[in-house]
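Undergrad: quick check, what structure comes out for this input:
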Amino acid sequence: MADKHARPDSSPDTSAPAVTRTMHGKILLVGIDNPPVNALGVEVRRGLLAAIEAADADANVAAVLIVGAGRNFIAGADIREFGKPPLPPALPDVCNRIEACKKPVVAAIHGAALGGGLEIALAAHYRLAVASAKLGLPEVQLGLMPGAGGTQRAPRLIGAAAALDLMLSGRHASGTEAAKLGLVDRLAQSDDILAEGLAYTQELLASHASVRPTRAANALADRDASRAAIDAARKDTERKSRGLFSPLKIVEAAEAALDLPFDQGLALERKLFLQCLDSPQRAGLIHAFFAEREVAKAPETRSASPREIARVGVVGGGTMGAGIAVAVLDSGLPVTMIERDDEALARGRAHVERVYDGLVAKGRMSADAKAAVLARFDGSTSYDALASADLVIEAVFEDMAVKKAVFAELDRVCKPGAVLATNTSYLDIDEIAASTSRASDVIGLHFFSPANIMKLLEIVVPAKVSADVVATAFELAKKLRKVPVRAGVCDGFIGNRILAVYRTAADYLMEDGASPYQIDSAIRQFGYPMGPYQVVDLAGGDIGWAARKRRAPTRNPKARYVEIADRLCERGWFGQKTQRGFYLYPEGARTGTPDPEVEAIIDAERKRAGITPRTFTDEDIVRRLMAIIINEGANIVREGIALRPLDVDMTLLYGYGFPRYRGGPMKYADTVGLAAILADLRAFEKEDALFWKPSPLLVELVERGADFASLNQQ
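TA: Prediction:
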């Protein structure tokens, strides 16, 4: 039943019991069988409670062994119950009843034991895990915290520092790590979890092992060390999790494990858990959780099978090309890099090696592992080296003529059926595809810098591309562990198109009276890691300058144009790489300081434009910038550039720093109310009817009392 040959994951069988009970000698085997992942639905909770009560009442039962069927022990809460009224028994009651059992209870863990699943295991008296198991308390990622004793039992079992690390990061510990931490008592010697669990339980009975409530564990005995760990976690959390609600509640609950009797600690945990449950951040984070899974479901992934990708080429060895090469190498695929000459190729290889050297220096990779990765990396100055590539990603200068020249070479040398991808940020991919003899093989793969770290991958779908090429792109994203978002062709696609209006609205605010430093501060307080002008300085002001000059001939002559950024660029102030942009970066500093000369330039530009500066509050700034992001997002959905509002949300979350706990701009709009957003746009429209014109989709939704969420269901 629950060994390595157990039933495969499948659709739930409502006729089969979610929890089974079988006697193995004097051991009551309690099997959790709730496919596909053994989630803690109400039937599982009821079944576990009944099984423990039956064990206590049956004199023939000497011990209880809890094992999961299929691939997991218990993967966590049942997402089908999210947002619905809770049904008894509550998980804390189930955990407390397991711990109170008069017979030894053993949890045998394989696969995932996450969230409530790990809390069930913590409530047991003994724990066994296979090396490949994944144990964690990831509730923080949904704006929640462990609410069934996890904050009280984990610190008592493994200490405050280790428990807080698991709870605040949401990461998964392997069975091997869990054994080292003391989270489990024994590491299984094989993957046959049923046989291992029965043998371990039998061994415990033979040694007359007693009931051992986790609440009695004493890893907090060194109170000074525990207090220091809690204080350090609080300071670190205040710094890293600014604006987030649940992390500090987790710290507070862990502190209760040190300071309060167990039952009082449980009561406080439950109180704090319910506060997290009521927080609007939970709604935003849960939306992000589900949207991240939904966004990978593009129409083409349902209608076509991906092509096989065994070898990848990357054209360009600059920062972006090297980052893409690293991302592909990390997935296990071989990479061939193409550069124009030996010197450029050497720089490209150095960029790639520098990433792995950094990992080795930090102890996150061995020298042998680095060597093994680089053995899959080669380079050439001849496009002919790409003859056997299944996929080639172009990452050269953002210029149409340059990119067409690259694709002419790819068209010449690449084998039939090879996927030809461009990493362009703005350019017309239909035009690039049309310059080849194989438009059906051409697609956009827009990575974000640094490409080996940033999770977003915009998959830009030109008009003539084959469905199987789109499916291949989504399969590649999965291999690269990216969040893929399907986008249509337009200037900037989804993300950079929104970025353009966001920056324009910020420039209007700056010219009208707000300083760039106030604007950045207001956006950081909203939850972004950086403000728009900090981002400009980080990326390089020359990049936006080049884009503005490229668009100049087609710019609407009636559109307002702010020249402040151009004045800085004309002085060679491109940001961090030149030690000054909107901010000053003395001696290569990574954090900038305000520059009085920039403020003087802004004042001069206001006078030149005949603008009398006015005062904006931080709330004014946020309302304007969010209104334009939401409005442009609505236009993008209306035009079909994005399939759904959630695609816009994922793009902004994973590519542009939109605060995850707000769910994305379209989810945020629903939270604020679309009527309020439209009212703001109507007010701003009086100042500039061209820029602030409300999206017809937004107007339509308000008129019929609908929201963006309703469009995600279509």
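Undergrad: all contacts plus neighbour counts: C-alpha atoms, from now on.
TA: Noted.
Undergrad: downstream of the helix or strand harbouring Arg153, the next helix or strand is which one?
TA: Using DSSP states H and E, Arg153 sits within helix 150-158. Downstream of helix 150-158, the first helix or strand assigned by DSSP H and E is helix 160-169.
Undergrad: same for the next helix or strand after that following helix, what does it pack against?
TA: As assigned by DSSP H and E, the chain's next helix or strand after helix 160-169 is strand 173-174. On a contact count with 3 or more C-alpha pairs under 8 Å, 6 or more residues apart in numbering; DSSP states H and E, strand 173-174 meets strand 134-136.
Undergrad: show me what the strand it packs on is packed against.
TA: strand 112-114, strand 173-174, helix 175-181.
Undergrad: switch the cut-off to 6 Å
TA: Helices and strands touching strand 134-136, by 3 or more C-alpha pairs under 6 Å, 6 or more residues apart in numbering; DSSP states H and E, are strand 112-114, strand 173-174.
Undergrad: contacts for the shortest one?
TA: Residues outside strand 173-174 that contact it (C-alpha atoms under 6 Å, 6 or more residues apart in numbering) are Ser132, Ala133, Lys134, Leu135.
Undergrad: which one of these is nearest Lys249?
TA: Closest approach to Lys249 among these (C-alpha to C-alpha): Leu135, at 21.2 Å.
Undergrad: what sits against that closest one?
TA: Leu135 touches Ala113, Leu114, His172, Ala173, counting by C-alpha under 6 Å, 6+ apart.
Undergrad: the last one and Gly111: what is the separation?
TA: Spelled out, that is Ala173. Separation of Ala173 from Gly111 (C-alpha to C-alpha, to the nearest Å) stands at 11 Å.
Undergrad: again with Asp441
TA: In terms of C-alpha to C-alpha, Asp441 sits 39 Å off from Gly111.
Undergrad: cool, and Asp428?
TA: Relative to Gly111, and taking C-alpha to C-alpha, Asp428 is found at 45 Å.
Undergrad: which of those two has more neighbours?
TA: Higher neighbour count among Asp428 and Gly111: Gly111, with 25 against 17, using other C-alpha atoms under 10 Å.
Undergrad: pretty sure that one sits against Gly136.
TA: No. In terms of C-alpha atoms under 6 Å, Gly111 does not count as a neighbour of Gly136; the distance is 11.4 Å.
Undergrad: please generate a structure for the following sequence too, so the two can be compared:
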Amino acid sequence: MRMQGKTQEQVTQETRGGVCLLWIDNPPVNALGAELRRALSDALTRANADRAIRSIVILAKGRSFPAGADISEFGKPPQAPLLPDLCRQVECSAKPVVAALHGTALGGGLELALAAHARIALSDSQLGLPEVTLGILPGAGGTQRLPRLIGAEQSLRLMLTGRPIAAAEALAMGILDKVVEADLTEAAVTLAMHLFGETPVQTADRRDGMRDAKAYFAAIAAARRAETGAELPGPGRIIDCVEAAQLLPFEQGLAFERAAFAELVVTPEAEALRHVFFAERRARQMVGAKAKPRDVAQVTVVGHGADAVALCKDLLRADYDVTLLERDAEALTKGLEAVAVSLAAEVKSGKLSQGAHDALWERLFPGLPGDDGDAADMVFLTGAYRLPGADVPSVSAAAGAVIVTMGRVGEGGARGVGLVLMPATRNGRLAEVLISPQTLPEAVATLLAVLKRLRRAVIQGQGTGVNAGLSAVFQAALQALEATHGAEAVLALLGRWGMLRDKDRQADGAAAPTGPQDLFGGLAAPVLGALANAGLRMIGEERALRPSDIDLAFIRGHGFARHGGGPMFWAARRGLIVLRDDLTRWADDAPDIWTPAPLLDDLIRQGISLRDLDEA
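TA: Got it, this is the predicted structure:
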């Protein structure tokens, strides 16, 4: 039956032979928001009060067990029951509770499972505690329960990297009690029946991972040494909490963890990381995102430069057949040789096995204009030249842009899409899809599907887009600062931001700074102000969709520190009126980059914030 009442619609109860199944149902990822927490808490209370029920199974509908807490609640007044209290309620249940996991059990979802008395999962499940990537720590008992099960070393590895692990590894560690290939519900019910009549053993009372105190504290010490000079406070507080799990009684350990969580969640770094998290979500909301993509089996790359070679390799690794197209045989030979040399170097260095090399090489084909090979499902023009007939958005070659057409090279118009593939940075690899008013959603959807297989973060723009404008203004602002303050000051700023290039370090002997850095002090404000001003111009001219896309471009595409949030995040925190005053003052030095954008005055006059533009 489905429980009644608005706050209980996200939980469905079912009884099978004395086992109460509590189905979580809060699409798309079953986030543990306030309504769901209330519904689950009420269901647990009723199940414990029902004499016919002998054990409880918590499981989820949809694609996943809860993939985390609802981070949109961070910074807002707390609503009972808090997730730590819900987890404690699960743990203190008088009747055994089994957590049945599928999909991705992450963050608060895994913490909920850790509070259960037994855990079972499908073999393709992923488990993890990624809170560190948001500048915080597991705050619902994760730092206290996980070490009790698997010890300090493995717990710290999971919490400090934030990377998920497969169910098989979680089973080997001791996080899970059983892994099944199929029929999760039936297996969970069977496990729950085996627990009939047993007094539940709370995770709080487990000591499996704490038996070797010497090894436990050695892992703590090693983690502290490795995190010396960390840019963020989160890792250090995670280590403190894992240490507290061994030193303090359980309830005091929970209180220690909660205090550390409360301290971290309000830091500027955590606020910035949450901003970037939501920026990545919003960036998926673009033209063509929900359209049906065409099937793509072959991709043609035009040109033989370094960018084309790198793109060929990426596409081959993504299991596409690739045709390298050039305008004459001599250029084509150079291109094929360049790919061959690059792959051979990877074999020599051990990055690629000979078998994998051979498999990749078999999928690479040569092509010349006029060959049948130019009829690939998708054609990438790498900017070396443009074949006649391609009607595509305006793209700046200086931005590293390429042109994409779906179908034959000569096709364009509604099937023409611009593409900017940014170089890899410490924060990943970014692609910017440039559309025109005539671009069909199907063309965009097809390109997005390819970029997903290439593991590229994606934003969307029009005309010359976002990255070209950011690159130009960024360089102009740095040059203006260098003229006034010297090259060393500029290099120091880039070092704080994590944006020093290898050649800058080698030429000047500069090393990237370690330890916490003030990302916004010193000369940072004029540069960030110039970038924010450029972003406002791009939004006003409809070259960018939203402010957070600009932040995402600067972080993922240019390498700005993720925990800095980006120039638009900085501008929002500074305030638009203060930003306008700053820009007006700086404009005397370089009017082209610091004269306030027309949109800035419009926003101030209408009382519209940058966050309003993000949510529009």
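Undergrad: quick one on the thing from earlier: of all the helices and strands packed on strand 134-136 of the first structure, which one is nearest Thr214 of the first structure?
TA: With C-alpha to C-alpha, the closest approach to Thr214 of the first structure among those belongs to strand 112-114: 16.9 Å.
Undergrad: where in the second structure does that closest one fall?
TA: Using TM-score structural alignment, the residues of the second structure aligned to strand 112-114 of the first structure are 104-106.
Undergrad: list the contacts of that stretch.
TA: Residues from elsewhere that reach stretch 104-106 of the second structure (C-alpha under 6 Å, 6+ apart): Ser64, Phe65, Pro66, Ala67, Gly68, Ser125, Gln126, Leu127, Gly128, Leu129.
Undergrad: hang on, the earlier thing: closest one to Val702 of the first structure among the helices and strands packed on strand 134-136 of the first structure?
TA: Across those, Val702 of the first structure has its closest neighbour in strand 112-114 (40.4 Å, C-alpha to C-alpha).
Undergrad: mind listing the helices for the stretch 351-500 of the second structure?
TA: Ranges of helices in the stretch 351-500 of the second structure, per DSSP state H, counting those that start in this stretch, are 354-362, 441-453, 467-485, 487-496.
Undergrad: how much does the third one stray from the first structure?
TA: Pointing back at helix 467-485 of the second structure there. Compared with the first structure after the fit, helix 467-485 of the second structure shows a mean deviation of 1.9 Å (mean C-alpha distance after the TM-score superposition for the first structure).
Undergrad: and that helix, what does it pack onto?
TA: Helix 467-485 of the second structure packs on no helix or strand, going by 3+ C-alpha pairs under 6 Å, 6+ apart.
Undergrad: do that again at 7 Å, thanks
TA: With contacts taken as 3 or more C-alpha pairs under 7 Å, 6 or more residues apart in numbering; DSSP states H and E, helix 467-485 of the second structure sits against helix 487-496, helix 524-540.
Undergrad: mean deviation, the longest one versus the first structure?
TA: Read it as helix 524-540 of the second structure. Relative to the first structure, helix 524-540 of the second structure is 1.1 Å off (mean C-alpha distance after the TM-score superposition for the first structure).
Undergrad: what span of the first structure is whatever helix or strand comes next after that helix aligned with?
TA: The C-terminal neighbour of helix 524-540 of the second structure among helices and strands, as given by DSSP H and E, is helix 547-552. Under the alignment (TM-score structural alignment), helix 547-552 of the second structure falls on residues 645-650 in the first structure.
Undergrad: who touches stretch 13-23 of the first structure?
TA: Stretch 13-23 of the first structure is contacted from outside by Leu28, Leu29, Val30, Gly31, Ile32, Asp33, Asn34, Glu43, Val44, Gly47, Leu48, Ala51, using C-alpha atoms under 7 Å, 6 or more residues apart in numbering.
Undergrad: of all the residues you listed, which comes closest to Ala350 of the first structure?
TA: When those are compared for distance to Ala350 of the first structure (C-alpha to C-alpha), Asn34 wins out at 50.3 Å.
Undergrad: what lines up against the closest one once you look at the second structure?
TA: In the second structure, the residue matched to Asn34 of the first structure (TM-score structural alignment) is Asn26.
Undergrad: which non-adjacent residue is nearest that match?
TA: In space, and not counting its chain neighbours, Asn26 of the second structure is closest to Gln10: 5.6 Å by C-alpha to C-alpha, 6 or more residues apart in numbering.
Undergrad: the one you found maps to what in the first structure?
TA: Under TM-score structural alignment, Gln10 of the second structure pairs with Ala18 in the first structure.
Undergrad: the helices of the stretch 351-500 of the second structure: which one's closest to Gly197 of the second structure?
TA: Nearest to Gly197 of the second structure, of all the helices of the stretch 351-500 of the second structure, is helix 441-453, at 49.5 Å by C-alpha to C-alpha.
Undergrad: please say which position in the first structure Val309 of the second structure maps to.
TA: Under the alignment (TM-score structural alignment), Val309 of the second structure pairs with Ala322 in the first structure.
Undergrad: mind checking how far the closest residue to Gly335 of the second structure other than its chain neighbours is from Gly575 of the second structure?
TA: Distances taken as C-alpha to C-alpha, 6+ apart place His304 nearest to Gly335 of the second structure, at 4.2 Å, with adjacent residues excluded. Applying C-alpha to C-alpha, the value for His304 of the second structure to Gly575 of the second structure is 47 Å.
Undergrad: compare those two (neighbour count), which wins?
TA: His304 (24 against 13).
Undergrad: so how far is Gly383 of the second structure from the more buried one?
TA: Note on His304 of the second structure: its distance to Gly383 of the second structure, by C-alpha to C-alpha, is 11 Å.
Undergrad: Glu231 of the second structure too?
TA: 38 Å.
Undergrad: what about the closest residue to Tyr126 of the first structure other than its chain neighbours, how many residues nearby?
TA: Residue nearest to Tyr126 of the first structure in three dimensions, not counting chain neighbours: Val106, with 4.7 Å by C-alpha to C-alpha, 6+ apart. Here the number of neighbours of Val106 of the first structure (other C-alpha under 10 Å) works out to 26.
Undergrad: helix, strand, or coil at Val106 of the first structure?
TA: Taking DSSP: H, G, I helix; E, B strand; the rest coil as the rule, one finds Val106 of the first structure in the strand state.
Undergrad: list the contacts of it.
TA: Val64, Leu65, Ile66, Ala124, His125, Tyr126, Arg127, Thr201.
Undergrad: next, the third one: secondary structure please.
TA: When states are read from three-state DSSP, the local structure at Ile66 of the first structure comes out as strand.
Undergrad: how about it, what does it touch?
TA: By C-alpha under 7 Å, 6+ apart, the neighbours of Ile66 of the first structure are Leu29, Val30, Gly31, Val106, Ala107, Ala108.
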